[in-house]
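Colleague: Prediction below, plus the sequence it came from.
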Amino acid sequence: MFDYSKSAVVLIGLALFILSSCSSKKNILFNTYQEKSISNLPVYTAQEGDATITSKEQIIQPGNTLSILNLQNEALISGLGGQNMQNLNQSTGMVYRVETDSTVLLPVIGKIKLGGLSRIHAQEELNRLYQTQLLSAPIITLKINNLTVTFLGEFNKQGNYLLQKDQVHLVQMMGEAGGLNNRANKRKIKIIRGNLQHPEVLIANLEDINSLADPRLMLRDNDVIYAQPRGAFQTLDRIGPATSFLGVGLSILNLYLLISNLSK
């Protein structure tokens, strides 16, 4: 005689196994296919990367806004005069947007390409161009206003954060994000940067004091910083939905047995 109760137990067990397998990476993001360790460094890269990955200078990108100031006489490059000069911020200068083609439209010199240049190189190029076309000895400064990084995962405060200066270390910005919570794997903090089609992936081991000296942990515009949970919490995340499912399964089984007994 076929044992329906045993069959029900087997089916519930099979469903539990499938659910557990499907949820095994429920809270894990940004997995990489290959993660190769670099010896003697607290950070390793998952892919071969651009040489600029170690640069401490921010790179100008489309969508950035630039504050440009001539320290000698702002009116000479602002295109403004008289009463309109009151609209200028004397500490930051005029603000210009980098277009999708990486160009910026500036007074006197017109449209020039600044996207892809570091802030220092763009500043040097502006001084050269204005000296050629307008000023004898310009002193022009450039600032990128909207440098942003994103914190996701096991941080106390996830979200987007502005970088207030060119050189900001990962640890400094983690303070802004409220630090890591008690679920975080401190040995595996991922920094994802560059072209989203072929991103650079750095993995920092913050338990190693040497990570503080690594220049690659200076954050760059549009970096995504992700802290994944430790293995124990990944296991708990798997058990949670599986346990709920098991409870439902056992309730169904109890109901089946009760009806079966009453029908006898």
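Modeller: Nice, I can see it.

Colleague: CA only for contacts and neighbour counts going forward, please
Modeller: OK.

Colleague: give the contact list for K25.
Modeller: Neighbouring residues of K25 by Cα atoms under 8 Å, 6 or more residues apart in numbering: Q234, R238.

Colleague: was I right about I38 contacting I203?
Modeller: No: counting by Cα atoms under 8 Å, I203 is not a contact partner of I38; they are 10.6 Å apart.

Colleague: Which helix or strand contains the closest residue to S67 other than its chain neighbours?
Modeller: Computed as Cα to Cα, 6 or more residues apart in numbering, the closest residue to S67 that is not its neighbour in sequence is V95, at 4.5 Å. According to DSSP states H and E, V95 maps onto strand 94-97.

Colleague: residues of whichever helix or strand comes after that strand that come out buried?
Modeller: Proceeding N to C from strand 94-97, the next assigned helix or strand is strand 103-106, under DSSP H and E. By neighbour count on 16 or more other Cα atoms under 10 Å, the buried set for strand 103-106 is T103, V104, L106.

Colleague: Stretch 131-138 too?
Modeller: L135, P138.

Colleague: List the contacts of it.
Modeller: Contacts of stretch 131-138 (Cα under 8 Å, 6+ apart): N70, L71, Q72, V108, I109, N127, Y130.

Colleague: Redo the residues you listed as TSV? Include secondary structure, distance to L162 and neighbour count.
Modeller: As requested, those are exported to TSV (DSSP: H, G, I helix; E, B strand; the rest coil; distance: Cα to Cα, whole Å; neighbours: other Cα atoms under 10 Å):
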residue	secondary structure	distance to L162	neighbour count
N70	strand	25	20
L71	coil	25	14
Q72	coil	29	12
V108	coil	31	14
I109	coil	30	14
N127	helix	27	19
Y130	helix	30	20
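
Colleague: Looking at those residues, which one is closest to T45?
Modeller: N127 (36.5 Å; Cα to Cα).

Colleague: looking at it, the closest one is touching L142, isn't it?
Modeller: No: N127 is beyond contact range of L142, at 10.1 Å (criterion: Cα under 8 Å).

Colleague: Below is an additional structure, to be compared with the one above:
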Amino acid sequence: MRSLWIVMIPVMMLLFGGCSANKEYKYFNQNLDEEKVVTEVSDEEYEAEKRYEWKIQPGDRLEIRVFNQSASSVGGQMTSILDQSLTYMNRSGVDGMLVPPDGKIHIPLIGTVAVEGLTETKAAQRLTQEYKKYLRNPFVSVKILNQRLLVLGEVGSPGVVPVNSGTMTLFEALAMTGDLTDDAMRTNILIIRGDLRHPQVRKVDLTDMRKLRVASLILRPNDIVYVQPRNMKAIMKEMVEMGSYFNFLNTIMSPFLTYQAIDQGYNIGIVPGNSGN
């Protein structure tokens, strides 16, 4: 009976240790208010998300191209101007003009222009109006170059995913990061959005079509997608870490179990070297 308890104690330690490891092994797992987690999005919200446009913020990098239509150009051809003056390169190799903390950019000819809070379209319209003071038929295009989101957890290649068209679907993000691993929890994918002090958390179940129909799979720049691992992965990790403990336990217990077996053999008359006569 004592030997049974000796074996059961480490097994119980493993099970309870696996439960504890689950809490530490998963991101965003503790103190998550399930009542505030969004699992359903109304049709109106979904339509608004499809039309969503990112607004320029400090820290964004802008590609600004300015063209002018010359009256003497054949067929009204647009001539590119000022391109070289508006192209910069940062340490990561991303070109574009950095929007400073005050949200105002300084560009040749027209000077300082506030662009914070404007979409690409609105910023282009504002710059076009400014250039009309100096050019006859200006055309300006604005593109945000550093839009991205993060995909973490149980995917093939977690990391930063560039967003080139304003928004991206969850399936596109997963495809770009190597799809889900075998250890991924497909029923509980988290999307963290907004201010990290007061984030909005969404939960997506990829295994249930009924739930997908009422969810929103549209991602915005700066979203964090977290694919949680299955509970069994934490338990298996705990087993690997406790492997050395079991080896140590086996070394310690082997003489005791051998002695107990010999002792029981004496008690029932089976003694090593004795045929029982």
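Modeller: Great, that's in hand. Here the structure is a predicted model, which means the values were calculated and not measured.

Colleague: Now the TM-score, please.
Modeller: The TM-score (TM-score structural alignment, normalised by the length of the first structure) is 0.69; 241 aligned residues with a Cα RMSD of 4.2 Å.

Colleague: ok so, going back, so the residue nearest to S67 of the first structure touches L66, yeah?
Modeller: Yes: V95 of the first structure is in contact with L66 according to Cα under 8 Å; the separation is 5.4 Å.

Colleague: So those two - more neighbours on which side?
Modeller: Using other Cα atoms under 10 Å, the more surrounded residue of V95 of the first structure and L66 is L66, with 21 against 18.

Colleague: what does the more buried one align to in the second structure?
Modeller: Counting by TM-score structural alignment, L66 of the first structure lines up with L62 in the second structure.

Colleague: Check which helices and strands the one helix or strand its match maps to sits against.
Modeller: If you go by DSSP H and E, L62 of the second structure is part of strand 61-69. For strand 61-69 of the second structure, the contact count by 3 or more Cα pairs under 8 Å, 6 or more residues apart in numbering; DSSP states H and E identifies strand 78-81, strand 97-98, strand 138-144 as packing neighbours.

Colleague: Quick one: residues contacting D208 of the first structure.
Modeller: Residues in contact with D208 of the first structure, defined by Cα under 8 Å, 6+ apart, are P42.

Colleague: all helices of the first structure, in order?
Modeller: Assigned helices in the first structure, in chain order: 4-22, 75-78, 119-133, 170-176, 231-262 (criterion: DSSP state H).

Colleague: could you redo the ones you listed as a markdown table and give each row distance to Q158 of the first structure?
Modeller: Listed next are the helices of the first structure as a markdown table, based on distance: least, Cα to Cα, whole Å:
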| stretch | distance to Q158 of the first structure |
| --- | --- |
| helix 4-22 | 25 |
| helix 75-78 | 39 |
| helix 119-133 | 28 |
| helix 170-176 | 10 |
| helix 231-262 | 18 |
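
Colleague: V149 of the first structure is nearest to which of these?
Modeller: Closest among the helices of the first structure, using Cα to Cα: helix 170-176, at 8.9 Å.

Colleague: and that closest one, which stretch of the second structure?
Modeller: Using TM-score structural alignment, the match for helix 170-176 of the first structure in the second structure runs over residues 170-176.

Colleague: And the matching stretch against the first structure, how far off on average?
Modeller: Mean deviation of stretch 170-176 of the second structure from its aligned counterpart in the first structure after superposition (mean Cα distance after the TM-score superposition for the first structure): 1.4 Å.

Colleague: And for stretch 5-20 of the second structure?
Modeller: On superposition with the first structure, the mean distance recorded for stretch 5-20 of the second structure (mean Cα distance after the TM-score superposition for the first structure) is 6.4 Å.

Colleague: Now do the buried residues in that stretch.
Modeller: The neighbour-count check on stretch 5-20 of the second structure (16+ other Cα under 10 Å) flags P10, L14, G17, G18, C19 as buried.

Colleague: Using CSV, lay out those residues together with distance to L149 of the second structure.
Modeller: CSV is the format used below for the buried residues of stretch 5-20 of the second structure (distance: Cα to Cα, whole Å):
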residue, distance to L149 of the second structure
P10, 43
L14, 37
G17, 34
G18, 31
C19, 31
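
Colleague: Return the set of buried residues in the strand holding V95 of the first structure.
Modeller: In strand 94-97 of the first structure, counting by 16+ other Cα under 10 Å, buried: M94, V95, Y96, R97.

Colleague: show me what contacts the first one?
Modeller: Applying Cα under 8 Å, 6+ apart, one finds that M94 of the first structure lies in contact with S67, I68, L69, S78, L88.

Colleague: Now with 10 Å, please.
Modeller: 66-70, 74, 77-79, 87-88, 106, 142 (Cα atoms under 10 Å, 6 or more residues apart in numbering).

Colleague: Of those residues, select the buried ones using a PyMOL command.
Modeller: Remark: buried members of those, expressed as a PyMOL selection using 16+ other Cα under 10 Å:
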select buried, resi 66+67+68+69+70+74+77+78+88+106+142
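
Colleague: Tabulate the contacts of M94 of the first structure (CSV), appending distance to Q234 of the first structure.
Modeller: Below are these laid out as CSV (distance: Cα to Cα, whole Å):
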residue, distance to Q234 of the first structure
L66, 43
S67, 45
I68, 48
L69, 51
N70, 54
E74, 57
I77, 57
S78, 56
G79, 58
N87, 55
L88, 53
L106, 52
L142, 46
